[in-house]
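Participant: Below are the sequence and a predicted model; questions follow.
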Amino acid sequence: MNGELPSKEIITQVRGEDKQEPTYGSSKTAAGGNPISRLLDFISGVFTPILPAMIGAGMIKVIILVLMSFGLLLSDPQVYTILMAISDGIFYFLPILVAASAARRLHSNVFVAAAIAASVFHPQLTSLLQSGEEVRFAGLSVIDPQAASSIILILVVVWIASYVEKWLDRYIPYSLKLMAVPTLTLMITIPLMVFAFGPLWSYLGQHVSDGLGWLFDNAGVFTGLLLGGTMFLLIIAGMQYIMLPIMISSLTTLGYDHIFPVVVAAAFAQAGATFGVLFKSKNAKVKTLAFWTGLLAMLGIIEPAMYGVNIRFKKPLIAVMIGGAVGGACMCLFETELTAIGASAGLLSLPLFSDSTLVYAIVGMLISFVTAGVITYFMGFVDEKDEQSQIVSTSGMNASPNSVVEKSPGS
């Protein structure tokens, strides 16, 4: 037996090298196109292997919410807590899975990337951050808990970590690689995330929240147009909860909220665009994916539809923006009122709307859904040939990244 084999195997793992085929949207496939298109390809490719778990957990969450709407599960809080942990686990720790998937596509060590993302989820740190006290380290501000859920932030940090790791691997002597490369990569990138990018992201999020709050007070319909059309950007940025304090304050003082209905309209725009893909595509696997993710989006679980379909095919995002903007404007125009904030931004939130504005809420949902769906259908997109589909299977593995694509009629 070769005595060097164990050490070589360990070093290979440290470098993040493996023998698996690159997933769809790898650096080779994303070499062309404009920067925005390449970014969307990268994000879609990162989420493709995670989709089965997201869809499964999303369905469990929907079942739990349906059971709760019929008054079940409420008698046993422990059962409810356990079931919610099962359904929410992947979404709570999604940044860790995203970090690992992104590192695999960047050809860096997936476990080092996962460790970077996991560092901000340590129970003692999260407890300290959520205590309400100002947390500082050596005079520096520390990452806000909401910033840790930012997909863009995690992708940026993992991207930087891939360059740091490759640079260290190139210049550090072979005998020190196993110890020095992962150690220095963690010591360089985690402080960047915790002390630099995280606080900056939180600072930007606070200003976005203040700006939207001011707009809702002074330019209602325009604000619905703006927030409804850009909600998916806030979700990618991890800023989807920035309006929560304002919504809670409004519910406390006025007894109703005007912001969450716009979020519901944006969710239905995601669903509508996904169903537009369903009816337009000629690919059976794309249709299946679009149906189930679109159904989840209608019930308020929009991440699978957004990352698995609309970002993947790019053009549906335009329909999402238009449909969300029109629907959000309608919600604000009719002053649709929500009397409580629920766990779902979809159909299951209907009982939470005030009786006097329920009809307007349904109209706003339909407008978002139909507008996004019709625009997606007639705008078209780059479809995939059925026999070479790149849609992820339940095993998490993809078809060849060199799949041929064809234009849908009208694209």
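Facilitator: Thanks, I have it. Numbering: from 1, shown residues only.

Participant: Every contact and neighbour count from this point should use C-alpha atoms.
Facilitator: Noted.

Participant: Now for the nearest residue to residue 94 once chain neighbours are set aside, how many residues are close by?
Facilitator: Counting by Cα to Cα, 6 or more residues apart in numbering, residue 149 is the residue found nearest to residue 94 once chain neighbours are left out, at 7.7 Å. By the measure other Cα atoms under 10 Å, the count of residues near residue 149 is 25.

Participant: same question, residue 102
Facilitator: There are 28 residues near residue 102, going by other Cα under 10 Å.

Participant: can I assume it sits in a strand?
Facilitator: No. Counting by DSSP: H, G, I helix; E, B strand; the rest coil, residue 102 is not part of a strand but helix.

Participant: shouldn't it be in contact with residue 157?
Facilitator: No. Using Cα atoms under 8 Å, residue 102 makes no contact with residue 157, being 10.3 Å away.

Participant: okay, now the one to match up with it:
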Amino acid sequence: MAHAQTVTILSPVAGEVIPLAAVKDPVFSAGMMGLGFGVQPTSGDIVAPVSGKVTMIAETKHALGFTTPDNNLEVLVHLGIDTVDLKGTPFKLTVAAGDEVKAGDTIATMDLAMIEKANRQTTVVLAVTNSSDKLDGLDVTTGTQTAGAVVATGRLNANTFNAKRQGRLPKAGKYDQLAADIVENVGGVENISSLIHCITRLRFYLKDESKANDDVVANLKGVIDIAKAGGQYQVVIGPAVTDVYDAVIKLIGPEFSNDSETAKAVAETNAAANRPDTAWGLVKWGFSNLIGVITGSMIPVIGLLAASGILKGILALLITFKVVSTTAPTYVIISAMGDSVFYFLPIFVGFTAAKKLGSDPVIMGIIGGVLTYPSIVAIATKGKVVSTLFGMGINANFFGLPFHVASYTYSIFPMIAGAWLASKLEPWLKRVIPTVLRMIFVPLFEVVIVSGAILIFLGPVITIFSTGLANLIVTVYNLSPAISGLIIGGFYQVLVIFGLHWAVIPIVANDIATTGHSYLNAIISATMVAQGGAVMAIALKSKLANIQELAWPATISAFCGVTEPAMYGINLKYGRAFITASIGSAVGGFLTGLMRVNMWGFTGSLIGVTSFVNPQKGIDFSFYGFLIASLATIIVSFTLTWMFGFKDEDAEAVKTAPKKRHLGQVA
């Protein structure tokens, strides 16, 4: 029976070899960087502890990484403790990243006297950073040793041993290049104060956020997005965040894993330093952050929204051509498939917004469930109005406090606001509630407080605001259909961003219910067409596969009357595209109002073409006006977006950004 193979590791420096637990750095001594040992050096000559490739050299020269060719062990040699602040002065390297070395080769020297004079520890630490995957154990011989002496023997675990025998070892250093690119584009190691991570994202505390190249970082392969919150520069990675975090820490050094209180102080300082100092700067900064949170919260469900939009469009066609009846079980089943993601959108947005803002996703998902709970929905839609206040019906009370329960199905903004509130509330609750009680009482208080804040305060405020907007829209339309078409067309999709458009929908529904038609809905339909025209231009213009994969379904969905995938996934995310789409909306709305285009159905955009057929007279000028306005809308939004609204560099800044020297290179 074959025994598991062993590997040997040399002492990188002459001195006293000590157990890893004796190293005076908690990150190393606790084994967070992997199995290893420390050496109290008596000489400054550093040798390679293993044979292999130099895969990493820190910008400040205080850390080197090696990968062995036979077993893909990743070995880190860290020169001194807290020596990153010395900016490389005590170290002279004779190797560069990419060099092949043999165990025992001289690779560097360190000036021990200079390090001691700077009140830093000279301890050299060696750690096998992937030992949890590769090794069953590491036996270390302590005591005085010479540089290049065998001081550690590692036992390969069964998986690695068998994989090696079968010639299928995984590629080493999978995330090393991504880590190097991230560090380089957040301003380099000298711009990093500390780094932590959560379940999906790296959370940097930077000394100066303006030095970070946002576009480059956001478009690195392996990075989903970036966010800035609470003084943190957050790089969204996803499930591989722990691996990427390990690769970054291996690159910059474990001393950047500062404790939470230090990190918090750094965060507050950075937040104050990076906040704009002018009123207009604050407005732009706040609006930019808000749009970033909204789009970031919606991105994970964009595919579902697009698919549901297409399904709703197909269902509209089936009804129009009388393939199915609205009372048939077939209709109910397909409608549930297409409508469920919208109906329960607060649950999904609560989860994704919480991940974006740093609160508990599961708790926010539950709060979304509170808002879509059938009894709450029944109060909002069928509840008895006992009085009115600021134009809204008072239909409920909470311990005697009267308030208005709004309808939250299909809503987005209340959940984002709730997730923000939860992100502030959670840390406070965890500070004041004893550890043994947190598991129960943090979720309890959070659900009660955030749900109550949305239902009793935020919902009524949004209702008052949206009702006022709806009344303003009706007033403008009554003054001049053409001017109102221009204004409503240009700004209606802005209302969609914040969920305020739901105050207009009842007006449309009432028009159709009482008169059988709605001029206002015809203008709204043009805004849907415009979003589709803009995203179609991006789908055709872009050469990037990830943009096309999102833009084409979003185009179909917009033309089927669901614009959220186009807006949140593409147009709003790249800013100018939403503006060019809104200009197209304004043109389409103006023409629709000018030609007095009428609409007899509820389904809009191109899929709703039959809604513009007069049920009494058949095809009349409203039908032709719809075609003319839609064609003009598509031409304007498509052309402006193609020319001014988007270019691949917006989504792939890496290709056009100036290339900097990589961290592993030496001058």
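Facilitator: Structure's in. What do you need? Because the structure is predicted, anything quoted here is derived from the model rather than measured.

Participant: about what we covered before: need the overlap of contacts for residue 102 and residue 157 of the first structure.
Facilitator: Counting by Cα atoms under 8 Å, 6 or more residues apart in numbering, residue 102 of the first structure and residue 157 have no common neighbour.

Participant: ok, back up a step: please report how far the residue nearest to residue 94 of the first structure lies from residue 234 of the first structure.
Facilitator: 11 Å (Cα to Cα, to the nearest Å).

Participant: Then residue 102 of the first structure?
Facilitator: In terms of Cα to Cα, residue 102 of the first structure sits 20 Å off from residue 234 of the first structure.

Participant: Please apply the same query to residue 386 of the first structure.
Facilitator: Taking Cα to Cα, one finds residue 386 of the first structure at 33 Å from residue 234 of the first structure.

Participant: hang on, residue 407 of the second structure in a strand?
Facilitator: No. Counting by three-state DSSP, residue 407 of the second structure is located in no strand; its state is coil.

Participant: Not counting sequence-adjacent ones, nearest residue to it?
Facilitator: Closest to residue 407 of the second structure by Cα to Cα, 6+ apart is residue 380, at 5.2 Å.

Participant: In the first structure, what residue corresponds to the one you found?
Facilitator: Counting by TM-score structural alignment, residue 380 of the second structure corresponds to residue 129 in the first structure.

Participant: now swap in residue 338 of the second structure and tell me
Facilitator: Looks like residue 338 of the second structure aligns to residue 87 there (TM-score structural alignment).

Participant: ok so, going back, what is the burial count for the match of residue 380 of the second structure?
Facilitator: Neighbour tally, residue 129 of the first structure, other Cα under 10 Å: 18.

Participant: Was I right to think it contacts residue 145?
Facilitator: Yes. When contacts are counted by Cα under 8 Å, residue 129 of the first structure is listed as touching residue 145 (6.5 Å).

Participant: mind checking how far the residue mapped onto residue 608 of the second structure from the first structure is from residue 356 of the first structure?
Facilitator: Under the alignment (TM-score structural alignment), residue 608 of the second structure pairs with residue 349 of the first structure. Distance, residue 349 of the first structure to residue 356 of the first structure, using Cα to Cα: 15 Å.

Participant: quick one: which of those two has more around it?
Facilitator: Remark: of residue 349 of the first structure and residue 356, residue 349 carries more neighbours, 21 against 10, as counted by other Cα under 10 Å.
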